[in-house]
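> Structure here, sequence nowhere to be found:
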């Protein structure tokens, strides 16, 4: 039926049909073009610690530390540099919007996407998000802050409603957005999947117009998360773009009907249209004569920023007897052990998966740093799961190569593999132990459908029985010995079967030989759904228990590094962690290796805290590296050997157990709801209120030098609407240059029930030479004192007695009284 309505804007050069086709995407990864205004379709890219292209031309990008690691730097100027690099790389990919950062708070210690968000605290998260947003947008690329709001768990996230009281909402879960809007001014916001108090924000006029626009003052572009709109409510909700396209809700037909029925007026659609045009024009800087840096990808500058971010993220949590830094002149043999030693773990699973041009593992980083001066020996010790030990490179030879190098690895697009075309990428892989998650394993490959073929020779060096295994993640696999298939997890794949595509597969094969021999080896893997990964393991007649082998190696060396933790097999999009303990036999490995060699340092890679109870007392030194990005191995090595003084501080409280964390009693929820019954008692707020000592407190991190924080002073009394300055001298009293983070907390005197004693309001990071003193100067604003009164629906000064607490963690503070006029 032809509509009788007038164009939304009679003066617009756009026809009514062109206007009504602008409110939904062109396809999965493009916003529609506006030909009348000479504005091309806008391609968007995913992720917040790199650029992930999920549509052609695919390709790789620089992989920075994930957001939890960025927050651990507590360094806003550095993270703004990361943002600038991301802005340049996004444009280098011919994209104009990066769908990040994600800023939702770490409410749960098991949260699957904690690794790609910043912190448990809204001030730290909001300020770090603001820094990366400013950086991205300073290069003419739009940031898109997400996911509005309360997207704090992955379990059943599309169906379970976050039930949150108004005060908790505004003082925690909306405050992080409010800070980012005020200090970062993002051009775009993405809605969330989950309902809040029974309403899906993308479909809710109350949430998008009432809270986001009217209350919080956001006047930019709003896009739905992919397939997050539920129904007709989105027509009235103030969402500007439905994704992916073609739309299902914001279609021209439905919008015409809504106009005729008076469900939405022309003025509202005109406002949305103008927001879309303004976004496009911001991302077309040449139109306004603006000049930005040229697009840039995988440059020395970006590699340097990635390295510095990884170095400043690494947090020294324990260093008994000043074991670290290691002295290269006193170490001749170094053992590097653990399931994360030979792998560069880059993040949890999910859409925030980056395919770097290269990635450096801790083992490679250490070998590159020490060169020939130290004999660096490797033992896996244990896997992250129940797999057989990984077949090591010394028994593998690539095609036309030598044993010790690994295997020739050919990476194909599926159709190219099936038609016997050339691979997209050929390289050498030392061993087959990969967990790529949602990312592409190599440049120029799509991330959802690829084949990897490893080929070369396998050496069986002794007579006896061998057992081999493969384990796939959401894929199929096969092993051929001398041209004969010996493990087949490939031929029964049914691409039309939903469950078959998502299945993980495992297979084994045993062979007994009378004499040593070499085998022509071919191993295949094809990804069939979302998470990709492949492991090839063995058990040999000369095999020791892998932990025992690691213990013997450790005992024979001058020092040991154990690299353990998590990977995208255990946390990520749609995957909250199932258990607190380190996966596999890592706790036993750490205990036994530390007993065999007391000069052992443990390095963790993970996005969420782990269980320390079974092994921390045994480990003399502990570094938290988070997921440190492509330069992580180099950064870890430089910190271990003192080339860099660690300066990271924890962005989360590390609990003794999950049971003591109050939100866990409400997780995952029931009857379609998850109650935020802990209220404001999240992270350190709970520990301070309950008087419980965590394993490691929020804001904590050691150094190779020592600092002294002096007596703080206030510049005056605080009055309504104003700000004052707190200044505090900080001295480096040690013999190494280092960086210290000064943290300022507002403390309520005699807080009422339900109010935690204190909350972070500001912080600053100082770089100090040995013997140097600097003064940290931090603003305290009147708004920092306000709390939300749900009865009045307003921010008010509900208390008048405060202290300012200044220190270098939430548990190491000195107090001064805050005066009000």
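That came in fine, so what should we check first? From a predicted model like this one, the values you see are computed outputs, not experimental measurements.
> Only C-alpha atoms from now on, for both contacts and neighbour counts.
Noted.
> For residue 792, list the residues it contacts.
Residue 792 makes no contacts at all, as judged by C-alpha atoms under 8 Å, 6 or more residues apart in numbering.
> So it: helix, strand or coil?
Per DSSP: H, G, I helix; E, B strand; the rest coil, the secondary structure class of residue 792 is coil.
> Next one: it from residue 677, what distance?
22 Å (C-alpha to C-alpha, to the nearest Å).
> same check, this time on residue 306
Going from residue 306 to residue 677 by C-alpha to C-alpha gives 39 Å.
> Specify which residue of these two has the higher count of neighbours.
Set residue 306 next to residue 677 and count neighbours by other C-alpha atoms under 10 Å: residue 306 wins out with 27 against 16.
> What's the local residue count around the nearest residue to the more buried one once chain neighbours are set aside?
Using C-alpha to C-alpha, 6 or more residues apart in numbering and skipping the chain neighbours, the partner closest in space to residue 306 is residue 64 (5.0 Å). For residue 64, the neighbour count with other C-alpha under 10 Å is 32.
> The structure to be compared is supplied as follows:
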């Protein structure tokens, strides 16, 4: 241990005291030993340090900070150097705001396009997500503070996220859902990791010994700190045994007492607690060193320009019929769409940033050189139909050479805590497009959203530019691409299916009441579409440019692939060259091809460059469930270089020596997985892949409700109080949406509806304790008066205890 001498001078009470927060955002301090409190802040794409009520959990406005493009946007740049630069600037701002630990990046896989938090995640591909995350982490931590990669692990939906059990076979878990975390640990050297709310194969991730001990600590050699998601602690002692050091937010001493009692009873060895204390102390002392040095306030304009640069490289040109873009000089443009007036530039929830500057499209036209003849909103932002707005928009469109139509998803559709209801954009926007198309077919659509959407209307636009969620400078960045000042170089980090029903997890998402089964296995995103030959709208890795690139002369060596890349067009540009590897032997089921490397290259018009993409430890490996190790199959591998996963320009073969491991599967028992056609996997086949029976996926409605049951489950409560509470929450949600308070309605779903009873204590920073929750559970389980008496008694006890502690501290 690094701090053995210091820990030997600590009392048992002090060690337990350190294991939960001081308040919502800070750790505890021990003045007599020089242990200071450190500050955590949300920050995947900007610092959200609350300006007010920082001691209370909530989504209060943060101090002004640069709002960079979200992870889903930055991933489209495929530029790891740019990601590292974003990390450096985030680190600088964190220091300016006196933040020790930045809660990000998020590297969960985009298993399904409806996940409400996809805008915070990089990709459907673990290799791309891992590389971008590792670079961001290196950038953040180069400033002396800590990144906190999240949410570990298999948190791929928001619905019932605090109680759902993710049922995943071991190989899929390792290859798809843990690889990006592995890269964050081994390549990014992250100092802290946040566990997720959900269960994984029956056990909450905070206390999952296989995940936390076998894989994270022993296999990956992780020596940093693990922190719970806010309110995510279930069994505190089990969490410590698994190596989850820090519980956030504060429990006001309640779980400290549980730790002390566990030590005294022998349930928890004090050496285990000492190890946890040692790792937390390392996070505290190494990040606090940074604040002992002089530092400057961050330069607002400079950081804004960096945000703009990132947005420019991340914009994806999806369609450009008749070379409608870039806009030719002097063409009269009608600007239509509410998002042009009020930019949609970030997601919603805990990552909401209060921007230092915010560019709006209508304020940036003069410098862009684009001639705008006027603006009309065209539609109501939150979906309400308005024929008058459509008429006005059409009248303006008739006078224009080109229509710039700004459409997308609103802030309350993509949000933490709830998943999207469909892949469609609101119907009132499609109605507007239909009407505009009749009066002027020269339409360029600018799409603003953080995840994939269906586009049955795409034939009605000549140009389509996807800005994703481009941060505070996104609006200006889009205009620079439209005008031709910037040549678009973004490529999709996720597949766009023709329709939601085509997605591999369509039948399995978001699961039943108690669990979600990952029956599609390895086949998420392009791995499925490619292998099962399912047509898509836009493939993974796709993106157009204002120039053209030619690939030639591929050469493969045992540790690299080299090829020539030429810009055959008339303007300079950047191309993302992608390395895919396939193993056609058929002995072990695999996707047809998998991303194993990439490089973004700037090339002037007419220039040629030689490009090398090295192989690494992940290029040929697969996880063997028989040996419980990463192995390499001896075979001839296809080495493919492409402009997207569907546009392979060069191919070669390479024989690779294997590790001699036994074949892990009986091919006859897993026909769906060997064919890749996993849209309807039978339960017995999935159980064959799992190696065990699938758990019951429905709630046991005969059992009394307990700590891990949710407010949603109160609809089945034996007591009237429980059923009343459920219907009250449902009514409040409906009523708030009805009167237009959509954000508040979403907050109810996020913080109440799917909240386990233990979360009432965990989320309130100790204001409500578990003894009070016991009273609530009695009430909902049919013992109303006994429960009410217990609740009131425990409330009085808590108040008396608090008053006594206050009096004692004053003396």
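Everything's here; your move. In this text the structure is predicted, and so the values were computed from the model without any measurement.
> Could you check which residue of structure 2 pairs with residue 71 of structure 1?
The alignment partner of residue 71 of structure 1 in structure 2, by TM-score structural alignment, is residue 75.
> Is it correct that its match falls within a helix?
Yes - under three-state DSSP, residue 75 of structure 2 falls within a helix.
> Any idea how many residues pack against it?
For residue 75 of structure 2, using other C-alpha under 10 Å, the count is 27.
> what's the answer for residue 386 of structure 1, then?
So residue 386 of structure 1, with other C-alpha under 10 Å, has 11 neighbours.
> ok, and for the longest helix along structure 2, which residues are buried?
In structure 2, with assignment by DSSP state H, the single longest helix is helix 784-810. If you call a residue buried by 16 or more other C-alpha atoms under 10 Å, then helix 784-810 of structure 2 has these buried ones: 784, 787-788, 790-791, 794-795, 798.
> Repeat that for stretch 41-51 of structure 2.
Using 16+ other C-alpha under 10 Å as the test for burial, stretch 41-51 of structure 2 gives 41-50.
> what's the closest of these to residue 510 of structure 2?
Nearest to residue 510 of structure 2 among the buried residues of stretch 41-51 of structure 2: residue 44, at 24.5 Å, using C-alpha to C-alpha.
> Residue 49 of structure 2 and residue 473 of structure 2: what is the separation?
For residue 49 of structure 2, the distance to residue 473 of structure 2 - C-alpha to C-alpha - is 21 Å.
> cool, residue 323 of structure 2 as well?
Distance, residue 323 of structure 2 to residue 473 of structure 2, using C-alpha to C-alpha: 26 Å.
> Which of these two has more residues huddled nearby?
More neighbours surround residue 473 than the other of residue 323 of structure 2 and residue 473, with 29 against 12 (other C-alpha under 10 Å).
> Over in structure 1, tell me which residue corresponds to the more buried one.
With TM-score structural alignment as the criterion, residue 473 of structure 2 matches residue 631.
> does the nearest residue to that match once chain neighbours are set aside belong to a helix or a strand, and which?
Spatial nearest neighbour of residue 631 of structure 1, chain neighbours left out: residue 307 (5.2 Å); criterion: C-alpha to C-alpha, 6+ apart. Element membership for residue 307 of structure 1 (DSSP states H and E) is helix 300-313.
> Can you name the element that comes right after that helix?
With elements assigned by DSSP H and E, the helix or strand that comes after helix 300-313 of structure 1 is strand 315-319.
> Average separation of that next one from the aligned part of structure 2, please.
Here the mean offset of strand 315-319 of structure 1 against structure 2 after fitting is 0.3 Å, by mean C-alpha distance after the TM-score superposition for structure 1.
> just checking, what packs against that strand?
Helices and strands touching strand 315-319 of structure 1, by 3 or more C-alpha pairs under 8 Å, 6 or more residues apart in numbering; DSSP states H and E, are strand 621-624.
> Check the mean deviation of the strand it packs on from structure 2.
Averaged out, strand 621-624 of structure 1 is 0.5 Å away (mean C-alpha distance after the TM-score superposition for structure 1).
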